[in-house]
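Chemist: after the sequence you'll find the predicted model.
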Amino acid sequence: MTRLFLSSPHMGGDELPLVQDVFASNWIAPTGPMVTAFEEQLAALTGIAHVAALASGTAALHLALRLAGVGAGDEVWCPTMTFIGGVAPICYMGATPVFLDIDEDTLLLDLDLFEHALDAAQAAGKLPRAVITTDLYGHVVDAARMAALRERYGFVWISDAAEAVGARRSGVHAGKGADFAVLSFNGNKIITTSGGGALASDDGEAIERARFLSTQARDAAPHYQHSVFGYNYRLSNVCAAIGVGQLRVLDERVAARRRINARYRMTLGDIDGIRFSGEPEGMTANRWLTTVLIDPERTGFDRETVRLALEAEDMESRPLWKPMHMQPLFETARIVGGAIAERAFAIGLCLPSGSQMTDADVDRVAARVRALVR
C-alpha cells in the first residue's frame, strides 16, 4: 500500500501540454497570456469581475489590507481558527489583530458573536478597519449577512476563501460579495498552481492597483522609477498554465472530495462521539478536507490516538488549525470568546481527503478508526 497523504496535488492531464506551450513560446516570466487567461477564467468561476493572479494567498491578503488602507493603530478582526497566512499580513501592516470564536457546527466565524462584538465596539467608538472571514475547510460564510453587517458598521470585508475554491452558498461562489476575496492554489489545495494565489474584487481600479503593487510598483517610465514601494508578488506564466489546466477539472475535484466526505460519514457516522462538520441549507462546501470532532468521553479514545494509529499505517492526518489566540505569537492579543475554537482544536482531526482517494482508501482509514472502537 502507498502512503495516504492528507491532500496531495492531483493533475488532470492538460497541465503539461499547456506548460509545454509556454516553454515553446519562451514566455516564461514575468506574466504573459496564460496569466491573463487564468485571471479571466477565475473571474468567470467566481462571478467576481476582476482578478489578479499572485504568488500566494498570503500575498493576496497583504495587498487587500494595503488597498483597504489598513495601518498602524487599526484593528483587523478575524476568526481565531485559521491558518497563519490568513493573519500574518495584519502584522505586516502594523495593525492589531482581534480574534473571535467560531460556530461549533461549521467552524466558521460565529456571526452572532461577531455582531454583538460590533455593537460593543461601536458603543466604544472603536470599530475595526477591516474584517477577514475565513471559509475554513471549504465551508462558506453567509455572504448576505456579512454584507448587511458591513453596510451597518462600515468595515472593509475581506473574504479569505483560500480553502474554498469551487465552494458555493446560495448559488454564489465563496468570496463573492466581499470587498476583496483571497484565493489560494498552494500544493495541498483542491486545485494547485504548485504555489500561487489570487486577489479578486468587483473594484477594477483596486485590482489594477494590486497588479501595480505586485510588480514592484514601477512607474510608467523607460527607466526604473518608484514613487511608492511594492512587492514581487505576481504569478509566473508557467504556474498560470498549470492553473488553467487545473480549472478544467475543478468540478471533478469538488465532486471527488464530496464523495470522500460522504463515504466517511457512511463508514464512521454511527460511532458515538464522532461528529462531522455541518453543511447548512444552501451551502455546497467543496469539502477540501474532511474534519471530525472526536469526543474522548464517548468514544473511549482521543484525537491523538486516532492520528497516531493512522500514521502507524502510513496514513496522514492532522489536528485542526491551532487557534491564533493560543499561538505564542499572539499571546497578548484580544480574543472574543474562544472556548469553542479551543475545544475544536483539542478534539478535531482532518482525515486523509485527497481527490485521488478511492472508496477502498477511505474504507482503509475508516477500518483503522473502527478498530479503536473495538
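Modeler: Yep, it's here. Numbering: from 1, shown residues only.

Chemist: C-alpha from now on. contacts and neighbour counts both.
Modeler: OK.

Chemist: is it true that Asp179 touches Gly204?
Modeler: No - applying C-alpha atoms under 8 Å as the test, Asp179 and Gly204 come out as separate, 11.2 Å apart.

Chemist: out of these two, which sits in the more crowded spot?
Modeler: A side-by-side neighbour count of Asp179 and Gly204, using other C-alpha atoms under 10 Å, places Asp179 first with 21 against 13.

Chemist: ok, Gly337 - contacts?
Modeler: Counting by C-alpha atoms under 8 Å, 6 or more residues apart in numbering, Gly337 makes contact with Leu100, Asp101.

Chemist: could you pull out the helices for the stretch 201-350 of the chain?
Modeler: Along the stretch 201-350 of the chain, the segments classed as helices by DSSP state H, counting those that start in this stretch run 204-214, 237-247, 250-268, 296-299, 303-312, 339-347.

Chemist: of the ones you listed, which is nearest Lys126?
Modeler: helix 339-347 (24.1 Å; C-alpha to C-alpha).

Chemist: what is that closest one packed up against?
Modeler: Under the contact criterion of 3 or more C-alpha pairs under 8 Å, 6 or more residues apart in numbering; DSSP states H and E, helix 339-347 touches strand 290-294.

Chemist: elements contacting the strand it packs on?
Modeler: Here strand 290-294 touches strand 274-276, helix 339-347, strand 348-351, going by 3+ C-alpha pairs under 8 Å, 6+ apart.

Chemist: most distant residue from the middle of the protein?
Modeler: The centre of the chain is farthest from one residue, Pro222, which by C-alpha atoms, centre = their mean lies 39.0 Å away.

Chemist: most packed of the helices of the stretch 201-350 of the chain?
Modeler: Per residue and on average, the most neighbours among the helices of the stretch 201-350 of the chain fall to helix 237-247, with a mean of 26 (mean count of other C-alpha atoms under 10 Å).

Chemist: before we go on, here's another structure to hold up against the first:
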Amino acid sequence: MTINNEMNKRIFLSPPHMGGEEIHFVQEAFDSNYIAPLGPQVDAFEKEFSEKTGIPYAVALSSGTAAMHLVLRILGVKPGDEVFASTLTFIGSVSPVTFLGATPVFIDSDQTSWNMNPDLLAEELEQCKKRDRLPKAVIPTDIYGQCADYDRIMEICAPYDIPVIVDAAEALGAVYKGQSAGFGSKAAIFSFNGNKIISTSGGGMLASDDRVLIQQAKFLSQQARDPAPHYEHSQIGYNYRMSNIVAAIGRGQLRILDERVRAKREISDYYKKALTDIPGIEFMPEAPYGKSTRWLTVILITPEIFGADRETVRLALEAENIESRPVWKPMHLQPVFQIENQRSVSSKPNTIKETYPARIIGGEVSQDLFERGLCLPSGTAMTEEDMERVVSIILTCRI
C-alpha cells in the first residue's frame, strides 16, 4: 500500500521559519571568530531591535525569563513584596517573582482582549492602598500576540507610582494605538524561543526607554563584573547574555518580521472563514485599540453546541499527526502556586511538594478560556492544504 507522505506529515503548532538571510549573519560571526556571548552581532541586533520597535534601549539576553528576572531585581523586588501579574500566561512570566522571594498576585482576564482585566486591577490596588501594601510592579502579559490595554493599566498604576513591566514575549510585531508592543512601559520583555513569531532558537530581549535600567541589566547579565583588568565582583550577577551566533540569527529574522505577521494573520483569516459559522466555535477577539499578530490562532469550543469538547478535538488532530494545544493553564490553577482556599495535592505520595503562596483576583474568565480554548497550528510556512487538513478534522468531531 502506498502512503501519501504529504497527507501524513507532521503539522507543528508554530515551528521556526527561517528567511534565508540568517545564514549570512551567522557566517559573519564565524568569520570574525566571535562565537561566544557578546560580539558585534549582539550589538547590531540590539540596535536594530530598538529601531524596529521604537523602544530606545535594549539588551539581548539568554531568555525572556532572564529578562524578567533582571528587571524585577533592578526594581528592588524582595521577599515580602507582592507583584501583580496576568494569570493567563506562561510560567516564565511569573517564576522570576519567586526567584526573588516575592509573592505573585494573579489578575484575571477580560473578555475583550483575554489580557489582564484593568477593572479588577484598579479594584485590587484600591484595597492594597487601604492595607498599605502596594505591589512593587504590575506585569500584564500580551497574550497570543495581542497587546493588553496599556493606557488603562498605566493610568491605573500611575497614582501609586507602580512600574508596569509588559510581558510582550508573544507579541513582537503587534501594535497598540500605533506603537510597538511594550512601548511606553517601564520595561518590556520579548522572547525568541523556537515557537515565537521570529526565533533565534532561544533568547530574549529586555527593552526600555530607561537608559540606566538597561545599563544595569547589561552589567548584571555579565556576572556583574566590575571594571578591572582582573575579575572583580562587588555584586552577584548572572550568565544571562545572548551569544553572538544567536544574535546573528535574530538579525536575519528581524528583517522578515512584518512578513511573518502578515502570514500569521492570513492563516487566522483562513480559519475564521472556514469555521466562524460553525455553531459552538468562537475565535479569540481582536481588541479595538490595536492590531494583533495572531501569533497563534485560538478558538473556543462549547461542547454542548459543537458536539465535542476541546480535548476531543485536540486528540482527533493528534491522531492525524497534527499538533494543537490547550490555552495556557492559568497560573492560579497551577499546582506549584498555593492559592488561598485551594488545596494542592501531590500526584506522588510521600514526596515534598514545592509550592509558593499566591492570591487570585477573579479567575473565572481565564479558567473558562482554558477549559474551552484550543490553539490551532499557525506556522507561517503552512500551506493551504495544511490548513484544509486541520479544518476538515475539526469538522469531523461535530455531532
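Modeler: Great, that's in hand. Every value quoted in this text rests on a predicted model; they were computed, and no experiment measured them.

Chemist: TM-score of the superposed pair?
Modeler: Taking TM-score structural alignment, normalised by the length of structure 1 as the basis, the two superposed chains have a TM-score of 0.98; 374 aligned residues with a C-alpha RMSD of 0.9 Å.

Chemist: okay, the helices and strands packed on strand 290-294 of structure 1 in CSV with distance to Leu107 of structure 1 next?
Modeler: Converted to CSV, those look like this (distance: least, C-alpha to C-alpha, whole Å):
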stretch, distance to Leu107 of structure 1
strand 274-276, 11
helix 339-347, 8
strand 348-351, 11
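
Chemist: of those, which is nearest Asp110 of structure 1?
Modeler: Once those are compared by C-alpha to C-alpha, helix 339-347 is nearest, at 9.9 Å.

Chemist: which part of structure 2 lines up with that closest one?
Modeler: Aligned by TM-score structural alignment, helix 339-347 of structure 1 falls on residues 364-372 of structure 2.

Chemist: please apply the same query to stretch 243-252 of structure 1.
Modeler: Aligned using TM-score structural alignment, stretch 243-252 of structure 1 spans residues 250-259 in structure 2.

Chemist: what does the matching stretch rub up against?
Modeler: With contact meaning C-alpha under 8 Å, 6+ apart, stretch 250-259 of structure 2 is reached by 18-23, 25, 41, 44-45, 48-49, 173, 192, 197-200.

Chemist: how far does that stretch sit from its chain's centre?
Modeler: Here the centre of mass of C-alpha atoms in stretch 250-259 of structure 2, compared against the chain's by C-alpha atoms, centre = their mean, to the nearest Å, lies 18 Å away.

Chemist: residues of stretch 165-180 of structure 2 that come out buried?
Modeler: 165-176, 179-180 (16 or more other C-alpha atoms under 10 Å).

Chemist: what's the most distant pair in those?
Modeler: Ile165 and Gly173 (17.5 Å).

Chemist: on that earlier part again, just the ones in helices from the contacts of stretch 250-259 of structure 2, please.
Modeler: Those of the contacts of stretch 250-259 of structure 2 mapping onto helices are Glu22, Ile23, Phe25, Gln41, Ala44, Phe45, Glu48, Phe49, per DSSP state H.

Chemist: so who does the equivalent of the first one over in structure 1 touch?
Modeler: Looking back up the chat, that one is Glu22 of structure 2. Aligned counterpart of Glu22 of structure 2 in structure 1: Glu15 (TM-score structural alignment). Neighbouring residues of Glu15 of structure 1 by C-alpha under 8 Å, 6+ apart: Ala241, Ile242, Gly243, Val244, Gly245, Gln246.

Chemist: lining up these with structure 2, which overlap?
Modeler: Contacts conserved in structure 2 for the contacts of Glu15 of structure 1, using both residues aligned by TM-score structural alignment, their matches' C-alpha atoms under 8 Å: Ala241, Ile242, Gly243, Val244, Gly245, Gln246.

Chemist: farthest-separated two in these?
Modeler: Ala241 and Gln246 (8.7 Å).

Chemist: mutual contacts of the two, please.
Modeler: Residues touching both Ala241 of structure 1 and Gln246 (C-alpha under 8 Å, 6+ apart): Glu15, Thr193.

Chemist: would you check how far apart whichever residue in structure 1 pairs up with Gln41 of structure 2 and Ala240 of structure 1 are?
Modeler: Aligning on TM-score structural alignment places Gln41 of structure 2 opposite Met34 in structure 1. The spacing between Met34 of structure 1 and Ala240 of structure 1, counted by C-alpha to C-alpha, to the nearest Å, is 5 Å.

Chemist: likewise Thr332 of structure 1?
Modeler: Distance from Thr332 of structure 1 to Ala240 of structure 1, by C-alpha to C-alpha: 40 Å.

Chemist: ok, residues contacting stretch 81-99 of structure 2?
Modeler: Under C-alpha under 8 Å, 6+ apart, the answer for stretch 81-99 of structure 2 is 64-66, 68-69, 72, 77, 101-109, 114-116, 134-141, 143, 167, 328-332, 356, 360, 363, 366.

Chemist: from those residues, list the buried ones, please.
Modeler: By 16+ other C-alpha under 10 Å, the contacts of stretch 81-99 of structure 2 give 64-66, 68-69, 72, 77, 102-109, 114-116, 134-141, 143, 167, 328-332, 360, 363, 366 as buried.

Chemist: which residues of the stretch 51-200 of structure 1 fall in strands?
Modeler: Remark: strands assigned in the stretch 51-200 of structure 1 by DSSP state E, counting those that start in this stretch are 75-79, 96-100, 130-134, 156-160, 168-169, 172-173, 180-184, 197-201.
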